[in-house]
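[1] Dropping a prediction and its sequence here:
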Amino acid sequence: MTAGNAHPGSTDEVGVRYEQDGPVATVTLCRPDVLNAQTPEMWTELGSISRKLPGDVRVVIVRAEGRAFSAGLDLSVARGDGDSSLSRLAQLSASECADRIAGFQTAFTWLRSPSIVTIAAVQGHAIGAGFQLALNCDMRILADDARFSMAEVTLGLVPDLGGTKRLTELVGPSRALEICVTGRRIAADEADRMGLATAVVPRAGLDGAVAELAAAVLAADRGAVGEIKALLAGASLRSYAEQDRAEREAQTRRLSELLGSGE
């Protein structure tokens, strides 16, 4: 695909737009009239993008039109009578409900793939599903007007779109619990202090800061970036000895690829 080309099925009507400029893909939430509130149709499209992402893409930027990143789940859908409404989900068997939610999760979790680096560009509110979408990205550049909130608890629900582990890794279990059970708003400066933000920039400089970060990622060796992301992603699950082993194995692969043994 070339610059500006849209992914098949990625339309403003769905609420998700895909564009690619060389090795950089941009996924844009485009329902600004409802603060980019998310629907199952949008999640289907996000999942479709992940399955058809060209192999030459190295960086994926997730952004949103308008004054907010995402107000979270579209409550008109959640409280309606469609197949993905909360009432319909509650009528399913436990296994069927879990399977349906697993499908929703794939729209978010592909952003953690070791083959790409993902950057969320967040302005205004990122609530519930919006917060979790940003959390699934590797890095989060926040405008100074950004506000995070894990608001699922206000509906009597839990965060279920892949955000709880990353949140806990970033801020620790005690702070993560406080954020999730209160559903409070977290301003950009506080998000920065607690490690939720990679950087906070003036609203007018958000796009430029994200482009600069993407360029820095692209300037690095692709193989090294993939190995580094995998090393860091698994570090919390490994002992020191296991991490040391993972490092030397990764370095061995890099040396072999870069220099080769000639065998």
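    Looks like it came in fine.
[2] Please count neighbours and contacts with C-alpha atoms only from this point.
    Fine.
[3] Can you show me the helices along the stretch 1-150 of the chain?
    Counting by DSSP state H, counting those that start in this stretch, one finds helices in the stretch 1-150 of the chain at the ranges 40-52, 75-78, 86-91, 94-109, 129-136.
[4] looking at those helices, which is closest to residue 220?
    Distance to residue 220, taken as C-alpha to C-alpha, is lowest for helix 129-136 among the helices of the stretch 1-150 of the chain, at 21.9 Å.
[5] just checking, what packs against that closest one?
    helix 94-109, helix 164-171 (3 or more C-alpha pairs under 8 Å, 6 or more residues apart in numbering; DSSP states H and E).
[6] got the contact list for the nearest residue to residue 134 once chain neighbours are set aside?
    Leaving aside its chain neighbours, residue 134 sits nearest to residue 120 (5.5 Å; criterion: C-alpha to C-alpha, 6 or more residues apart in numbering). Residues near residue 120 by C-alpha atoms under 8 Å, 6 or more residues apart in numbering: 61-63, 134, 137-141.
[7] and which of those residues is nearest residue 245?
    Of all those, residue 138 has the smallest distance to residue 245: 23.6 Å, by C-alpha to C-alpha.
[8] tell me, how many neighbours does the residue nearest to the closest one when sequence neighbours are not counted end up with?
    Nearest residue to residue 138, sequence neighbours excluded (C-alpha to C-alpha, 6+ apart): residue 118, at 5.2 Å. Here the count is done by other C-alpha atoms under 10 Å, and residue 118 has 26 residues near it.
[9] A further structure is provided below for comparison with the first:
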Amino acid sequence: MASPDQDLAPALDKDGVRLTVDDTLATVTLTRPAKRNAQSPALWRALAEAGRSLPGTVRVVVLRGEGKSFSAGLDRQMFTPDGIPGEPTFTDLARRDDAELDASIAGFQEAFTWWRRNDLVSVAAVQGHAIGAGFQLALACDLRVVADDVQFAMRETSLGIVPDLTGTHPLVELVGYARALEICVTGRFVGAEEAVSCGLANLAVPVGELDAAVRDLAGALLAAPRDAVVETKALLRGAGARGYEEQCAAERAAQARRLRDLAGVGE
């Protein structure tokens, strides 16, 4: 895939992650195509740093991967006895006490949590393999546009572990408990057609049209007034945790803020 941000000076470019910003639009690119954008703790730290580095002008963030795969999951070196030099091995993590182990995993999760901030709309452009951590990174975004060659798979359970990079909640939200359980426990591939039909993806396009489709979607997202988008996203994200009457009250409060703002009337 050609990079749509190749003419922009990167705001961050390290450990397999490049961030570029073009006023209201930011692009985060995974830049390890030779390893199918395999993920490591260093890459997760860079992703978290990218989120912290976004200027206040940014409204839409596009996440993409260079090469033929979005992300094929964890770097295989993490599964070896020696692990990745300078990083804890799985055995090292297992030997930590409960608080330390919890803090370690929470640190890894920081790369996956900021994509749902209410002041941003995030879009994953997904082609080829999106496996394990790659699947969860796509799930971290608000929206997913996929190429017709996409292959989602959650392989953690098959390896004796669980998906712990924030992917279980959005997966159940999108496809329901029964299908989420079946996808995770079997580790099977989910292709483009099924991804759209079950709600995992918003749109599927030929692989050569992926960047253009994402640009069109980003443009449509940016066309709406920012404050209205922020309020709407907050309403929708909170709807599942509220009862019907609570949601009605939240809508009233949000609309009151919008009307007063548009009329220039202070509260």
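    That came in fine, so what should we check first? Bear in mind the structure is a predicted one, so any value in this text is a computation, not a measurement.
[10] if we can go back for a sec, scan the contacts of residue 120 of the first structure and report the most crowded one.
    Counting neighbours by other C-alpha under 10 Å, residue 134 leads the contacts of residue 120 of the first structure with 30 neighbours.
[11] Can you tell me what that one aligns to in the second structure?
    Structural alignment (TM-score structural alignment) places residue 134 of the first structure against residue 138 in the second structure.
[12] my read: that match touches residue 150, true?
    No - Residue 138 of the second structure lies out of contact with residue 150 (C-alpha atoms under 8 Å); the separation is 11.6 Å.
[13] which neighbours do these two share?
    Here residue 138 of the second structure and residue 150 have 126, 130 as joint contacts, going by C-alpha under 8 Å, 6+ apart.
[14] aligned partner of the residue nearest to residue 134 of the first structure in the second structure?
    Residue 120 of the first structure maps onto residue 124 in the second structure, by TM-score structural alignment.
[15] again with residue 194 of the first structure
    Aligning on TM-score structural alignment places residue 194 of the first structure opposite residue 198 in the second structure.
[16] measure its match to residue 170 of the second structure for me?
    According to C-alpha to C-alpha, to the nearest Å, residue 198 of the second structure and residue 170 of the second structure sit 13 Å apart.
[17] Name the residue in these two with the higher neighbour count.
    Remark: of residue 198 of the second structure and residue 170, residue 170 carries more neighbours, 17 against 14, as counted by other C-alpha under 10 Å.
[18] Residue 196 of the second structure versus the more buried one, what's the distance?
    On the measure of C-alpha to C-alpha, residue 170 of the second structure and residue 196 of the second structure end up 15 Å apart.
[19] so where is the longest helix seen in the first structure in the second structure?
    Ranked by residue count under DSSP state H, the longest helix found in the first structure is helix 240-258. Counting by TM-score structural alignment, helix 240-258 of the first structure lines up with residues 244-262 of the second structure.
[20] What lies in contact with the matching stretch?
    Stretch 244-262 of the second structure is contacted by residues 227-228, 231, 235, 239, 266-267 when judged by C-alpha under 8 Å, 6+ apart.
[21] residues making contact with stretch 89-100 of the second structure?
    78-79, 81-83, 101, 104.
[22] Out of the residues you listed, flag the one nearest to residue 181 of the second structure.
    Relative to residue 181 of the second structure, the closest of these is residue 79; by C-alpha to C-alpha it sits at 24.2 Å.
[23] Would you check how far apart the residue lying closest to that closest one once chain neighbours are set aside and residue 187 of the second structure are?
    Nearest non-adjacent residue to residue 79 of the second structure, counting by C-alpha to C-alpha, 6+ apart: residue 90, 7.4 Å away. Distance of residue 90 of the second structure to residue 187 of the second structure, computed by C-alpha to C-alpha: 21 Å.
[24] out of the two, which sits in the busier spot?
    Set residue 90 of the second structure next to residue 187 and count neighbours by other C-alpha under 10 Å: residue 187 wins out with 19 against 14.
[25] Residue 132 of the first structure against residue 161, yeah?
    Yes - in this structure residue 132 of the first structure lies within contact range of residue 161 using C-alpha under 8 Å: 6.3 Å.
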